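Asks: Dropping a prediction and its sequence here:
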Amino acid sequence: MEKAAEKINAALAGKPQIFEWQHQKLDGTVFATEVNLNRVELANGPHLLAMVQDISWRKEAEGLLRESEERFRTLAEMLPEAVFETDVELKISYANRKAFELFGYMGSFPENGLHILDLIVSEDRERARGNIEERIQGKKRTAAKYHALRKDGTAFPVLIHANDVRKDGEVVGLRGVLVDLSEREQVEAEILKLRKLESVGVLAGGIAHDFNNLLTGIFGNLEMAKMFLSPEHKSYSFLETASQSMENATNLTKQLLTFAKGGEPVKEVLDIGRIIVETAQFSLRGSKVGLQTRIAPDLLPVEADKGQLNQVITNLVINAQQAMPTGGVIVITAENVDISGLRQVKITVQDEGVGIASQYLDKIFDPYFSTKQQGSGLGLASVHSIIVKHGGTIKVDSVLNRGTTFTIHLPATEKKEEKTGGELTANTDAVLESNVRVLIMDDEEVVREVVGEMLEVMGHEVVHAVDGREAVEKYRQAWDNNNPYDVVIMDLTVPGGMGGQEAAENILKIDPQAVMIVSSGYSTDPVMARYEEYGFKGRVGKPYRFAALQAVILEVLKNSKEKQ
């Protein structure tokens, strides 16, 4: 009542009063009113004129309006995109939380305001100004892409959707949404990289295939020449040196195929300890980084793709080396462990380098992620992919300025490592089979010739075919003449013609017991990895070694006889 008295006294003093007041009806309900008090002079003296208006409806409308504004403001604050409004001078009058975060302002813009064009890089401002003018003039425009400018001066791509705001027909500002395109452009760039990588992969695979065909001719002739010379012969050492150089060339094609492939690992039983030591030493040759290897003497073998495991160790060792630019020691351990009753080989690669920041550890195996300025981001991604394809696991632990440790677990095997290498001579006792009829299908003449020479030295009868169609026809003729081939060696890939897979299907229709060996310069082709599923009894990758070719022929013939 004291406040009411103040209003009444002020009005009687000649100061009109307009205010809101809560009144009560006879039934006790309270309602809002607007009170207008004025002094009036009547014949009998000054009086107070009071006009009271029920404004309940207005209060209700104002409440609904506040609720609506709060609802839409809350939604704007929740949006993952930046929302903004400007006044008629294009200074920002409202921005949601995302806008402040996106541009690096801590909840408020400068006191003197921030012009919308201040958020655009200088190179795009004139174009943005023109677009705004067209929008104000009522010309329809779609969303426009610019490079925006953060408070710290860094630029990033954005897409701006904006409309003019009008009141009584006059433009009073702009209202719009700004979309950060950084992640989208990054994804698009990664897709482009993947497409390029796929194209390069196809090219790499083609190069490796052709290169392996050439190597087969060179390697085969070198081995044949060595077989007919004694180690004391003057020319033997030159041939041996050439063979070692060819081994390096063969390793190069394996790297190309590993890069290009999308198939499964071609597994064999391997002495993983020996591979670790040899690969690590080779990777660190000429380096000032030291190497310590601690390989358990009873380390179990693993079934794996030798070329791919070489790639894993090489990538991890080179990463460790690069993390220690001033030198240090890399420690590699390998031991047998039991995990949930399963025998596994545990490998650790530890360095004393700069380490990896904790926020990057979860991304370290992501494609194209790299903490190096010149890194491609593919090395560790490839390592992770290879280990997973081998049924293993890999994890990383790191402490900044103290070093990083990669830990790998691979399934162990009780099988013994296969020995297919080594030197054999024309008079070797390993030639247990002779007068075996062998059909060779390969589109490369040099391959047919050198493999034919090798087989003839082994004592076999050789027939050639240039593609799958000719091979099927010759096999059919031999079968019909009751003089079938004992072994068929077929190239998997024949450009423009029938390849080994299709030819094998046709030959098995003629002779379900056919003994076929698949061969390819694409040593990582899925057919090479799971050759038995395609009807082959053995496989041999190019370039051929005399001993490996001889061993696989003996093996398939032996298995064939045991099943008869």
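Replies: Okay, I see it.
Asks: contacts and neighbour counts: CA atoms only from here.
Replies: Fine.
Asks: And the helix or strand hosting Lys474, what does it pack against?
Replies: Using DSSP states H and E, the element containing Lys474 is helix 468-480. Contacts defined by 3 or more CA pairs under 8 Å, 6 or more residues apart in numbering; DSSP states H and E place helix 468-480 against strand 437-441, strand 461-465, helix 500-510.
Asks: give me that answer again for 7 Å
Replies: Applying 3 or more CA pairs under 7 Å, 6 or more residues apart in numbering; DSSP states H and E, one finds that helix 468-480 makes contact with helix 500-510.
Asks: I'd like the next helix or strand past the helix it packs on.
Replies: Following helix 500-510 in sequence, per DSSP H and E, is strand 516-520.
Asks: Packing partners of that following strand?
Replies: strand 487-491, strand 538-541.
Asks: Could you rerun that using 10 Å?
Replies: helix 182-227, strand 437-441, strand 487-491, helix 500-510, helix 526-529, strand 538-541, helix 546-563 (3 or more CA pairs under 10 Å, 6 or more residues apart in numbering; DSSP states H and E).
Asks: What sits closest to Leu257 if chain neighbours are left out?
Replies: Gly205 (5.5 Å; CA to CA, 6 or more residues apart in numbering).
Asks: I figured the one you found hits Ala260, correct?
Replies: Yes: the criterion here is CA atoms under 10 Å, and Gly205 meets it with Ala260 at 5.3 Å.
Asks: out of the two, which sits in the busier spot?
Replies: Gly205 (25 against 22; other CA atoms under 10 Å).
Asks: can you count the residues close to the spatially closest residue to Glu352 that is not a sequence neighbour?
Replies: Counting by CA to CA, 6+ apart, Gly403 is the residue found nearest to Glu352 once chain neighbours are left out, at 4.2 Å. Using other CA under 10 Å, Gly403 is surrounded by 19 other residues.
Asks: Hmm, Val269 is touching Asp305, no?
Replies: Yes: assessed by CA under 10 Å, Val269 is found in contact with Asp305 at 8.7 Å.
Asks: now the helices for the stretch 201-350 of the chain?
Replies: 234-260, 272-283, 306-322 (DSSP state H, counting those that start in this stretch).
Asks: who touches the residue most central in space within the chain in this structure?
Replies: The C-alpha lying nearest the average C-alpha coordinate of the chain belongs to Pro367 (CA atoms, centre = their mean; 3.1 Å). By CA atoms under 10 Å, 6 or more residues apart in numbering, the contact list for Pro367 reads Glu190, Leu194, Ser376, Gly377, Leu378, Gly379, Leu380, Ala381, Ser382, His384.
Asks: Second structure for comparison follows:
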Amino acid sequence: LTPIQLSAERLQRKLSGEVAGDKRSMLDRYTRTIVQQVEAMKTMVNAFTEYARSPSQNSAVLNLNELLEDVTVLYHENYTEVTIKLELDPSIPLIMADGVRLRQLVHNVVKNSFDSIEAGGWIKLSTRGVKELGLQYLEFSVEDSGDGIADEVADNLFEPYVTTKTTGSGLGLAIVKKIVDEHSGIVWVEKAEQGGARFVVRLPAISQRDNKLQTQLQSNKDTEVMP
């Protein structure tokens, strides 16, 4: 795909000085279309590769609040026309997770919300701890001010190639589901109180025993590297 894109761009540069008027406009339009379609195909290929690849986790203790704060900095800088709200519970439990994969999950869900709202809208990222049947979980949600998702679409929204958008690969939320499954969690979408969509991810928290063990291992590691 890259050679096709480079060839189209080179062709435009080579011929742009040799044609004028309507022919110049036609050349620009056709080469621009080629480049845009190649970029779209690249996006689809990359998304399919990401979805199809075998999981290879590099898990470590993770505080999701810190990851969310890092990720939202990028969106604050690039989506100034949209308000980003953070409601992060400082007492959330830690989780054992692959930070790279979780970052991809967050990006996909947040990007999906940004694509669903117009300028002047907002999205809200929230975290909290949840206890169910004696087990502790971390719950992360992304809510937006968009139009919401129709019930008939919501039931299959995390399946590959199911999308409400006219662009994109249709794999973004399928990848989210795959990453959640890799971490023994669950994900769902529901109607938000103010009419938009609310995506919820629930992941198992580190047990108190595992947390103490990880703290001890880290303490031992720090002691070993001290001069």
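Replies: Looks like it came in fine. This structure is a prediction, so every number in the text was calculated from the model and none was measured.
Asks: could the contacts of Pro367 of structure 1 go into TSV alongside secondary structure and neighbour count?
Replies: Formatted as TSV, the contacts of Pro367 of structure 1 follow (DSSP: H, G, I helix; E, B strand; the rest coil; neighbours: other CA atoms under 10 Å):
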residue	secondary structure	neighbour count
Glu190	helix	14
Leu194	helix	15
Ser376	coil	13
Gly377	coil	17
Leu378	coil	16
Gly379	helix	23
Leu380	helix	21
Ala381	helix	17
Ser382	helix	20
His384	helix	22
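Asks: For these, name the two members farthest from one another.
Replies: Maximum pairwise distance in these, criterion CA to CA, is 18.3 Å, between Glu190 and His384.
Asks: What's the match for Cys69 of structure 2 in structure 1?
Replies: For residue 69 of structure 2 the amino acid is Glu, not Cys. Alignment note (TM-score structural alignment): Glu69 of structure 2 maps to Val277 of structure 1.
Asks: give the contact list for that match.
Replies: Listed by CA under 10 Å, 6+ apart, the contact partners of Val277 of structure 1 are Ser283, Leu291, Gln292, Thr293, Arg294, Ile295, Ile313, Ile332, Thr333.
Asks: Recalculate using a threshold of 8 Å.
Replies: When contacts are counted by CA atoms under 8 Å, 6 or more residues apart in numbering, Val277 of structure 1 is found next to Thr293.
Asks: pretty sure Gln5 of structure 2 is touching Val35, no?
Replies: Yes: look at Gln5 of structure 2 against Val35 with CA atoms under 8 Å: they come within range, at 5.3 Å.
Asks: Between the two, which contacts overlap?
Replies: Counting by CA under 8 Å, 6+ apart, no residue touches both Gln5 of structure 2 and Val35.
Asks: Give the aligned range of the helix holding Lys474 of structure 1 in structure 2.
Replies: Under TM-score structural alignment, helix 468-480 of structure 1 corresponds to no residues of structure 2.
Asks: Distance from that helix to the middle of the chain?
Replies: Mean C-alpha position of helix 468-480 of structure 1 versus that of the full chain (CA atoms, centre = their mean, to the nearest Å) differs by 45 Å.
Asks: Now do it against strand 487-491, angle only.
Replies: Here the directions of helix 468-480 of structure 1 and strand 487-491 differ by 170 degrees (axes from the mean of the first three to the mean of the last three CA atoms, to 10 degrees).
Asks: in helix 468-480 of structure 1, what's buried?
Replies: Going by neighbour count (16 or more other CA atoms under 10 Å), the buried part of helix 468-480 of structure 1 is Gly468, Arg469, Ala471, Val472, Lys474, Tyr475, Arg476.
Asks: ok, the third one - contacts?
Replies: Contact criterion CA under 8 Å, 6+ apart gives Leu439, Ile440, Met441, His464, Ala465, Ala503 as the residues in contact with Ala471 of structure 1.
Asks: give me that answer again for 10 Å
Replies: Counting by CA under 10 Å, 6+ apart, Ala471 of structure 1 touches 439-442, 463-465, 477, 488-490, 498-500, 503-504, 506-507.
Asks: which of those residues count as buried?
Replies: Burial by neighbour count, 16+ other CA under 10 Å: within those this picks out 439-442, 463-465, 488-490, 498-500, 503-504, 506-507.
Asks: Now check structure 1 for the residue matching Leu133 of structure 2.
Replies: Under TM-score structural alignment, Leu133 of structure 2 pairs with Ser340 in structure 1.
Asks: can I assume Thr333 of structure 1 is in contact with Lys346?
Replies: Yes: Thr333 of structure 1 is within contact range of Lys346, at 7.9 Å (criterion: CA under 10 Å).
Asks: And those two? Which one has more around it.
Replies: Under the criterion of other CA under 10 Å, the comparison of Thr333 of structure 1 against Lys346 puts Lys346 first, with 21 against 18.
Asks: got the contact list for that one?
Replies: Contacts for Lys346 of structure 1 (CA under 10 Å, 6+ apart) come out as 299, 333-338, 392-394, 407-412.
Asks: what stretch of structure 2 does the strand or helix carrying Glu134 of structure 1 fall on?
Replies: Per DSSP H and E: Glu134 of structure 1 is located in helix 122-136. Mapping helix 122-136 of structure 1 onto structure 2 (TM-score structural alignment) gives no aligned residues.
Asks: So what's the residue count around Val153 of structure 2?
Replies: For Val153 of structure 2, using other CA under 10 Å, the count is 12.
Asks: actually Leu6 of structure 2, sorry about that
Replies: So Leu6 of structure 2, with other CA under 10 Å, has 12 neighbours.
Asks: Pull the distance from the helix or strand harbouring it to the chain's centre.
Replies: Leu6 of structure 2 is part of helix 2-15 when elements are defined by DSSP H and E. Here helix 2-15 of structure 2 shows a centroid-to-chain-centroid distance of 32 Å under the convention CA atoms, centre = their mean.
Asks: Mind listing what's buried along it?
Replies: Neighbour counts over helix 2-15 of structure 2 (16+ other CA under 10 Å) mark Gln5, Ala8, Glu9, Gln12 as buried.
Asks: for the corresponding residue of structure 2 for Ser358 of structure 1, what are its contacts?
Replies: The alignment partner of Ser358 of structure 1 in structure 2, by TM-score structural alignment, is Asp151. Contacts for Asp151 of structure 2 were tallied using CA under 10 Å, 6+ apart; they are Leu157, Val189, Glu190, Lys191.
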